[in-house]
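1. attaching a predicted model along with its sequence, questions to come.
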Amino acid sequence: MAGTKTTILQAWLPRIGITLALGSALASTWLLLSDCNVWLAVFCTFFGLRYTRFIGHLIGAWSYRPSLVQPDPSFTRHDVTVIVPTVDPAGPVFPECIRSILANGVAQIIVVTAGADLKTKCRQALEALAPEAGETSLVVSAIAKPSKRRQIRHAMSHVSTPITILADEGAFWPSVNFIPSVLAPFENQKVGVVASKKRARRTTPGRWSWLSIVNFIATNYLERHNWELKASNAIDGGVFVVSGRTAVYRTEFLANQALLDHFCNEKFFFGRFGGEDGLGPDDDNFLTRAAIKNGWLIRFQDTEEATVEVTLGEWPRFHSQLLRWARTTFRSNPVMLRNPDFFRRYTWSMFMVYWAGITNFALLWDSALILSLVQALKATPGVPGAWLSLALFLLWIIATKTVKIIPNLYRHPADVALLGFQIAFAYVHSFYKLWALVTFWDCSWSGRKLDGLGGDESQDVEALEVVV
């Protein structure tokens, strides 16, 4: 039954969404031609364009159903290799990350770092965790210079399992049924990538301090992403990105040598930017685009078992991350939009995810809506309760910015007191996006310190060392 509902939505919702948007424009034109309130026509146009996406995503989120774990699955935890690229093996989160992966009993963990010194630190950290390894093989290797993309490519040549998971060092897996849940979508032979659900650790719920507020905003940032992924994936199978914090791939897709070479030498804006060694960040966006381009289906697995916990919201690192993510939008989304096959297969996602990601400046849209409504009310004096509609519309704006983060507020009720900061952030983020737009060429990995890492390129660090 759930499958039928999803199929019907995929068939008509992208078209009905466009019809609603065009309908609002036609209705506004009729009001204008019939000499009605011009400002009301403007408001209706803006309202239709602004909230068609929201209403469509509400329907998509309601219709979403995760893939069910089968009693006799095609893949098990013994078919999984996990690649962990790291530049901070001595940091506090690395052991916790590896320990959480070990608890899931995968076949192999390959840790790839940069330089001989970091390789030694990785080996020491893994040796300390060896008693917890069980049947999992722990392997460490390194390349000469830090590059997440090249670290992944180096590790892929040593993967022999049919499933490969890429995991960041700051991602912590649940220890109960994570692997079965994220492998469930692969029962469909056309699925090549599975996106896990992300949740930021909430450190100080309800506390009125700068660090607590930033952490609150960060947790909501991921909660909104989960909501968007769930909605678009239910409607037409599209996603804006499969986050590299923990992403699950068929090795058949990821081990393609031509793909990996392009992955490590990507440039953008007609090949003008990206540096001598290729683009550093945006690695997960590249792989998402490549999967879609090569005809693989992508599934978002929204279950508690598939929920990965991450650390997020540390200031000023979060400030740098916001800029990097916003720049990624302006670098990556146009590449997807110029793919004609993507328009045919993912109509809703093309307009309501990728195009909306470029044009969605909340401060400009909401200002235009409020201004046009105020002018429309001024043009209709004497109408009983006219100004009540303005108050109701402001409540509508608040509601639309709250519905996506309800799960987080449910887990941490004390955070309701901080809701105003979340609404304010929605408008502050417009300035981040504007600055990212005019500095999109900046492809530094902001939020991560890479200077001085690595070693002499002549050093032999690429050989794999089996710790356990």
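-> Here it is on my side, so go on. Since we're looking at a predicted model, the values are computed, not measured.

2. okay, CA-based contacts and neighbour counts for the rest of this
-> Will do.

3. for this structure, identify the residue most remote from the centre.
-> Largest separation from the mean C-alpha position in the chain: Gly382, at 48.4 Å (Cα atoms, centre = their mean).

4. let's bring in a second one:
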Amino acid sequence: MGALLSSPWFRAFLAIFVLRYFRLFVAIIAYHTSRSVPITPHPTYTEDHVTVILPVEAPTSEEFQECFGRIFANRPAQIFVVTTGREKVQLVKDFCISKAFVDKVTRVTVLDCPKRSKRERLVYALRKVRTEFVVQCDETVFWPFLFLPHVLAPFENPCVGIVGTCKRVRRFPEMRGFDGFLNLCGILRLERTNFDLAASHAVDGGCSCVSGRTCAWRTAILQNEPFIYDFTHEMVAGNGPLNAGDDKFITLWMIRHGWKVRHQSCPEARIETILGISKGGANQSAAQKFIAQLIRWARTSARDNPAALFASWNLIYRYPWTATAVFFNSIFNYAALWDPAIMLTFYVALQDGQVSFALGGIKKPMYLLVAWICLSKLVKGAGHFWRYPADICYVPFVVLFAYFHSGIKLWATITKNNISWGSREGVDEHTAKQ
């Protein structure tokens, strides 16, 4: 060991390696020790205390119809379906009548919001909510049948203001080649997100973003007028009001105002969705739509993560691990920079005879390092490859995509003041007019 540490290049390699992978080591341990809040024997809150808000763009799609059926099967007190235009309102009503989604347990109301902004639609429905809790759901999300009791469980703690869930992208085995690869990229994107959220929450209770695909809030918090004003008037460098990043805004607003965040990672609270396929976005290919989504998410992180660190000491004080390992780390986490730096410093260190002798040569240690780097990119998505071993054939391309994503992230950082939604037509019309 003394011979190794005597080399300045090996010390540099060791420092970069630790900076790069210490967070992963901690996350692996934390992820496997994370636990969801269980349902109490006598819950204070039930489905009768829940209103679901469902913003809809494509009321004739199979995804919306399955999504609505799954929500209805969970028996919330009320469902607000929010869309824009008389034609879409009538399509939703016709669907509900044709499928007999009308009973005395769950009341269904279709709202015609004049604006297509997701934030405006959410607020439009929020003002009409009368239950203690509200759950927002995207139209391409599919709940399990005992979903709501497990989402409500953390609210037994009166300090909890928002609850997030774990997510899984549906795999379409019939999709092979490039289409199958895009579907896999979407799957691994959310698998990594699940892993990171569960791990950071297990360490210090923090959460970087409660996904807006499905999340639950205390209604009173979101019906607060100061929140509604801030939510609908968020600006970026004079541009806005902002439409994208609604879930990130709500998460950070909750943290800044002292509310606790909870992440439920149990199978009963796991929603399904679709990502990386060509459904939706009529004038976009699957690749264009998916990349547009990645850019939008990366822009939101580039805008909000640094701002969250400097704007709120509450985040750093209450959630130090989340603040440093997630928010701060996201600013510098570029695989296309870190991995070459690790390999270069290690290769130069191996040119020292003492180092190469101690490690058994040059080629073998380099091959092992390359294997380590590649395999480390599969850790968070290992569960998927266990369920679908046929996807192992895509592993080399998954590794390459990690470096491609560094380019996406850099571009998103440079263009972070671009506030367009990107992957859905018409959503930004109100912003463009203003």
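-> Looks like it came in fine. The model shown is predicted, which means the values in this text are computed figures rather than measured ones.

5. on that earlier part again, just confirm the residue farthest from the centre of the first structure is within a helix.
-> No. Looking at Gly382 of the first structure with DSSP: H, G, I helix; E, B strand; the rest coil, it is coil, so not inside a helix.

6. so it versus Leu373 of the first structure, what's the distance?
-> Shown here: Gly382 of the first structure relative to Leu373 of the first structure, a distance of 16 Å by Cα to Cα, to the nearest Å.

7. in this structure Val203 of the second structure contacts Trp321, no?
-> Yes. At 7.1 Å, Val203 of the second structure counts as touching Trp321 under the criterion of Cα atoms under 8 Å.

8. who's in contact with Ala306 of the first structure?
-> Pro174, Asn177, Phe178, Ile179, Ser181, Val182, Ser196, Lys197 (Cα atoms under 8 Å, 6 or more residues apart in numbering).

9. what subset of the residues you listed is buried?
-> Buried members of the contacts of Ala306 of the first structure, counted by 16 or more other Cα atoms under 10 Å: Pro174, Phe178, Ile179, Ser181, Val182, Ser196, Lys197.

10. with adjacent residues omitted, what lies nearest to the fifth one?
-> If I follow you right, that is Val182 of the first structure. Ranked by Cα to Cα, 6 or more residues apart in numbering and with sequence neighbours excluded, the top spatial neighbour of Val182 of the first structure is Ala306, at 5.9 Å.

11. what does the last one give?
-> Counting by Cα to Cα, 6+ apart, Thr307 is the residue found nearest to Lys197 of the first structure once chain neighbours are left out, at 4.5 Å.

12. count of neighbours near that neighbour?
-> 21 (other Cα atoms under 10 Å).

13. try Ile18 of the first structure
-> Neighbour tally, Ile18 of the first structure, other Cα under 10 Å: 17.

14. also the one 5 residues further on?
-> Using other Cα under 10 Å, Gly23 of the first structure has 16 other residues around it.

15. tell me how many other residues crowd the equivalent of Phe75 of the first structure over in the second structure.
-> Using TM-score structural alignment, the partner of Phe75 of the first structure in the second structure is Tyr45. For Tyr45 of the second structure, the neighbour count with other Cα under 10 Å is 16.

16. distance of Tyr45 of the second structure from Thr165 of the second structure?
-> 18 Å.

17. what residue of the second structure matches up with Ala125 of the first structure?
-> Checking TM-score structural alignment: Ala125 of the first structure goes with Phe95.

18. mind checking which helix or strand that match is in?
-> helix 86-98 (DSSP states H and E).

19. list the buried residues for that helix?
-> Buried-residue list, helix 86-98 of the second structure, by 16+ other Cα under 10 Å: Lys88, Val89, Val92, Lys93, Cys96.
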